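Novice: following is a predicted model, sequence given first.
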Amino acid sequence: MTTTQQDCRALDAQDPLRALRDLFDVPANTIYLDGNSLGAMPRSAPARVAEVVTTEWGRDLIRSWNSAGWFEMPRKVGDLIARLIGAEPGTTIATDSTSVNLFKALSAALRISAETKPGRWRIVSERSNFPTDLYIAEALCKDKGWELVLVEPHEIAEALKDEKLAILMLTHVNYRTGAMHDMAAVTQAAHEAGVLVVWDLAHSAGAVPVDLTGADADFAVGCGYKYLNGGPGAPAFVWVNPKHADRCWQPLAGWWGHDKPFAFTPDYQPAAGIVRYQCGTQPMISLAALECGVQSVLAAEPLGGMAALRRKSLALTDLFIALVEERCAGHGLSLVTPREHTRRGSQVCLSKTEGAYAIVQALIARGVIGDYRAGDGAGHPDILRFGFTPLYVGFEDVWNAVEHLCQVLETGEWQGAAFQRQHAVT
């Protein structure tokens, strides 16, 4: 039976999470389906950032490192993020970028593996992993004389049989397809093969339930500006299993990772636990915005937390898939994202052999904001990518988004010259 716009309005009226939308400043006449790339701005962020700038910095100056708790902010925000990723307090820290944190985590994993499993010198990752992860791993391998091996998802199990394999580096939810790994099962299989696992949670944290502790993962990193709504370029985070945290230095041994940074000793003495995964002085204005973003996700805790967000996410993506296949049939769209709930993140990706970029641009001009990811000529097609953040996306938004997509396709609107122009950010 066809789902109508009125049906979607009824679903929104019954939605126990509907009040959370008011925590965000989503522009009028905008359907924002790109929270998997940059989360919407929490309403609390401008005032909080202004307070840091005008009062904590402008009035209190350097005293705010103590009086405003600046020095503890990376750990404080890290503990908030920990509640969303199944981590214990004191095991997660908000700091640096995802790329920098991945460099730290991979380097530490390399050192641990070299000590415990000598003779292993390979890192395996997915060929379609997010490129910066592959670049960091490639650079490390070149520096250390190791080897990076890229495989397709279905080849991971076979790759674990390689006796030279030291580290498996995976993104929990694939940025191109929205496909999600079974973290617990993959980690267990890796450990049984004597392999350490480094997880990238950039498209997971705040979007899908994650249980790093339950999965006995080794290392994890993640992004602060996607589903955590921390703003453009927000600090990222790094988590280290407590059993590994004190086993080695991380390679960027900066003074904020020192046991007593204000003792100013000439030699490095790493702090205990996750604190050593800091490097230089931390960005307080950005951390304040990130704290607002993380708190916006934690606002769902009284309403069922990540489990409730996940139920709504699956309902939204189920509806989007069903409506696209029903109403946009015959226009060459193919579903790339897995249908199975256990294998799907919080996004839906569609492929099209012609015009994918232009179709997204035409939708953006109509106020339906998704994004585009180019194919690579190696079997990975052009992608129209739509992220569904259940904190501020509703069921009527989904219905209207598909209506706009249908109109863009049926009228050939996307063929207009303005939509063919390639922008720097796609």
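Specialist: Yep, it's here. Residues are numbered from 1 along each chain as shown.
Novice: hey, let's count contacts and neighbours off CA atoms from now on
Specialist: Will do.
Novice: buried sites along the helix or strand where Thr187 lies?
Specialist: Assigned by DSSP states H and E, Thr187 belongs to helix 183-192. Neighbour-count burial for helix 183-192 flags 183-184, 186-188, 190-191 (criterion: 16 or more other CA atoms under 10 Å).
Novice: how far off centre is that helix?
Specialist: Counting by CA atoms, centre = their mean, to the nearest Å, helix 183-192 is centred 21 Å from the centre of its parent chain.
Novice: likewise for stretch 37-56?
Specialist: Counting by CA atoms, centre = their mean, stretch 37-56 comes out at 20 Å from the chain centroid.
Novice: now stretch 238-254
Specialist: Computed by CA atoms, centre = their mean, the separation of stretch 238-254 from the middle of its chain amounts to 21 Å.
Novice: what does that stretch contact?
Specialist: Stretch 238-254 is contacted by residues 87, 91-95, 98, 101-102, 104-105, 107-108, 111-112, 213, 216-222, 268, 270, 272-274, 276-280 when judged by CA atoms under 8 Å, 6 or more residues apart in numbering.
Novice: adding another structure so you can compare the two:
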Amino acid sequence: MTTSPDALFAWTKEQFHLPLGLIYLDGNSLGPLPKATPERVQRMMTDEWGEHLITGWNACGWMGMPSELGDRVGRLIGAERGHTVIGDTLSIKVFQALAAAVSMNPGRKVILSDTGNFPSDLYMAEGLIELLGDEYELRLAEPHRLAEEITEEVAVLLVTEVDYRTGRRHDVAALTERAHEMGALAIWDLAHSAGALPVDVAGGGADFAVGCTYKYLNAGPGAPAFIYVAPRHADHAEPALSGWLGHDTPFAFERSYRPASGIERMRVGTPPVLQMAALDAALDVWDRIDMKTLRRRSLELTGLMIEEVETHCPGLKLATPRENDKRGSQVSFRFEHGYAAMQALIDQGVIGDFRAPDIMRFGITPLYIGEDEIREAVEILARILRGAIWDQPKYQRRKRVT
């Protein structure tokens, strides 16, 4: 029997712990706690770690979890089975993908990205270039000019599909096609795409893709990242970070590194088993989700958010594209006093976040957000703006995390 979208999302909402009286519009930074996660992590600690100790690596299958979970994430991003692996942080996976891609295009010295990309991606590129030498260059284009800046000098295109500040969505498949026409490789950063909208890394021709699991996938703070390597590259991409668990036979304890075959060579350090147990529980919800259904609901809700804010909060300026195909699953607005207004909003039970210099950002996640929450959140925001409630000293003080 087919489940209606309303029934589906009523069910998904019940799968999360959401504090009473709070509207959570920040799942694009950190997803909420799935109700199944504490039991799954507790079981890992007591039944697996507690009872099996070191033998748990074999008895409980810990060593295979990065690949098994990788395939579960891979389904959500359109990856071929056996070509996605979990582990380490997103920055490390960006570095791995960049280093591998650059080495596969040795005659070219330019890494191309855009000015809207997440700073950590650009920092990783800068760090790699420092190691490679002065002849290499990180070149940045304005987001709307990225395609025309893909020239025959470019070795690698590094593009984040959805802009972390504005929610603007690149056409990564078209950019990848252009990159390939010019002899460049393409790396997709899916930090704001995986679990937010349909992704097709295989169909879109991605050479590499990376992303995190603590945002829309709800695996918890510090949850491990993932990396995808296209089958055509899997057995010869150089991992750069030649960690023990990326070795072909790690328990042979050879003195020199030999990369494992396929995606396994992109493993680096010891798998974070506790955090992977949390990811395992979080992914159970996704087994019932069709990404096209999720996307339709996401566009309905982001559209409603735009309409409600523009009707009731005229002081805010839309920073997110209006066109459905050009935005991810977040809505952002510019406001001169955005930081203080966001702190006041959080204080009144609506959690979004702020991105410098003036962006108020709201993640719209259909798994646990509906029309009622959107309307109530905007009503509270409008009240804060009308009364200039944000203009209080306690809301002006900058916290370490914004």
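Specialist: Cool, the structure landed. Fair warning: this is a prediction, and the values are worked out from it, not measured in the lab.
Novice: weed out the non-buried ones from the contacts of stretch 238-254 of the first structure.
Specialist: 87, 91-95, 98, 101-102, 104-105, 107-108, 111-112, 216-222, 268, 270, 273-274, 276-279.
Novice: which of those residues fall within strands?
Specialist: Among those, the members falling in strands (DSSP state E) are 92-94, 219-222.
Novice: can I get those in TSV including distance to Gly305 of the first structure?
Specialist: Output for these, formatted as TSV (distance: CA to CA, whole Å):
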residue	distance to Gly305 of the first structure
Thr92	19
Ile93	21
Ala94	21
Phe219	24
Ala220	21
Val221	21
Gly222	19
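Novice: so of these, which two are at opposite extremes in space?
Specialist: Within these, Ala94 and Phe219 form the most distant pair, 14.2 Å apart (CA to CA).
Novice: quick one: end-to-end distance for stretch 346-360 of the second structure.
Specialist: In terms of CA to CA, to the nearest Å, the two terminal residues of stretch 346-360 of the second structure are separated by 12 Å.
Novice: that should have said stretch 356-367 of the second structure, apologies.
Specialist: 28 Å.
Novice: next: stretch 242-262 of the second structure.
Specialist: End to end - CA to CA - stretch 242-262 of the second structure spans 14 Å.
Novice: and Ala382 of the second structure? What does it align with in the first structure?
Specialist: Residue pairing (TM-score structural alignment): Ala382 of the second structure is matched to Cys406 of the first structure.
Novice: quick one: its match is in a strand?
Specialist: No. Looking at Cys406 of the first structure with DSSP: H, G, I helix; E, B strand; the rest coil, it is helix, so not inside a strand.
Novice: residues near it, how many?
Specialist: 18 (other CA atoms under 10 Å).
Novice: swap in Asp6 of the second structure?
Specialist: Using other CA under 10 Å: Asp6 of the second structure sits among 11 other residues.
Novice: tell me the secondary structure for it?
Specialist: helix.
Novice: if I look at it, how far off is Thr12 of the second structure?
Specialist: Taken as CA to CA, the span from Asp6 of the second structure to Thr12 of the second structure is 10 Å.
Novice: same check, this time on Ala97 of the second structure
Specialist: Counting by CA to CA, the gap from Ala97 of the second structure to Thr12 of the second structure is 34 Å.
Novice: show me what Val275 of the first structure aligns to in the second structure.
Specialist: Match for Val275 of the first structure (TM-score structural alignment): Glu264.
Novice: need the longest helix for the first structure.
Specialist: As assigned by DSSP state H, the longest helix anywhere in the first structure is helix 305-327.
Novice: number of residues surrounding the residue lying closest to Leu287 of the first structure once chain neighbours are set aside?
Specialist: Leaving aside its sequence neighbours, Leu287 of the first structure sits nearest to Pro235 (CA to CA, 6 or more residues apart in numbering; 6.6 Å). For Pro235 of the first structure, the neighbour count with other CA under 10 Å is 26.
Novice: kindly report the same for Val41 of the second structure.
Specialist: Neighbours around Val41 of the second structure, by other CA under 10 Å: 21.
Novice: list the contacts for it?
Specialist: 274-275, 277-278.
Novice: quick one, which of the residues you listed are buried?
Specialist: Of the contacts of Val41 of the second structure, these count as buried by 16+ other CA under 10 Å: 274-275, 277-278.
Novice: quick one: which of these is nearest Ile364 of the second structure?
Specialist: Of these, the one sitting nearest to Ile364 of the second structure (CA to CA) turns out to be Ala278, at 22.2 Å.
Novice: now which residue in the first structure aligns to that closest one?
Specialist: Under the alignment (TM-score structural alignment), Ala278 of the second structure maps onto Ala289 of the first structure.
Novice: please apply the same query to Ala223 of the second structure.
Specialist: Per TM-score structural alignment, Ala223 of the second structure is aligned with Ala234.
Novice: before we move on, what about Met342 of the second structure?
Specialist: Superposed on the first structure with TM-score structural alignment, Met342 of the second structure falls opposite Val360.
Novice: give me the mean deviation of the host helix or strand of that match from the second structure.
Specialist: For Val360 of the first structure, the host element (DSSP H and E) is helix 356-365. For helix 356-365 of the first structure, the mean deviation from the second structure after alignment is 0.4 Å (mean CA distance after the TM-score superposition for the first structure).
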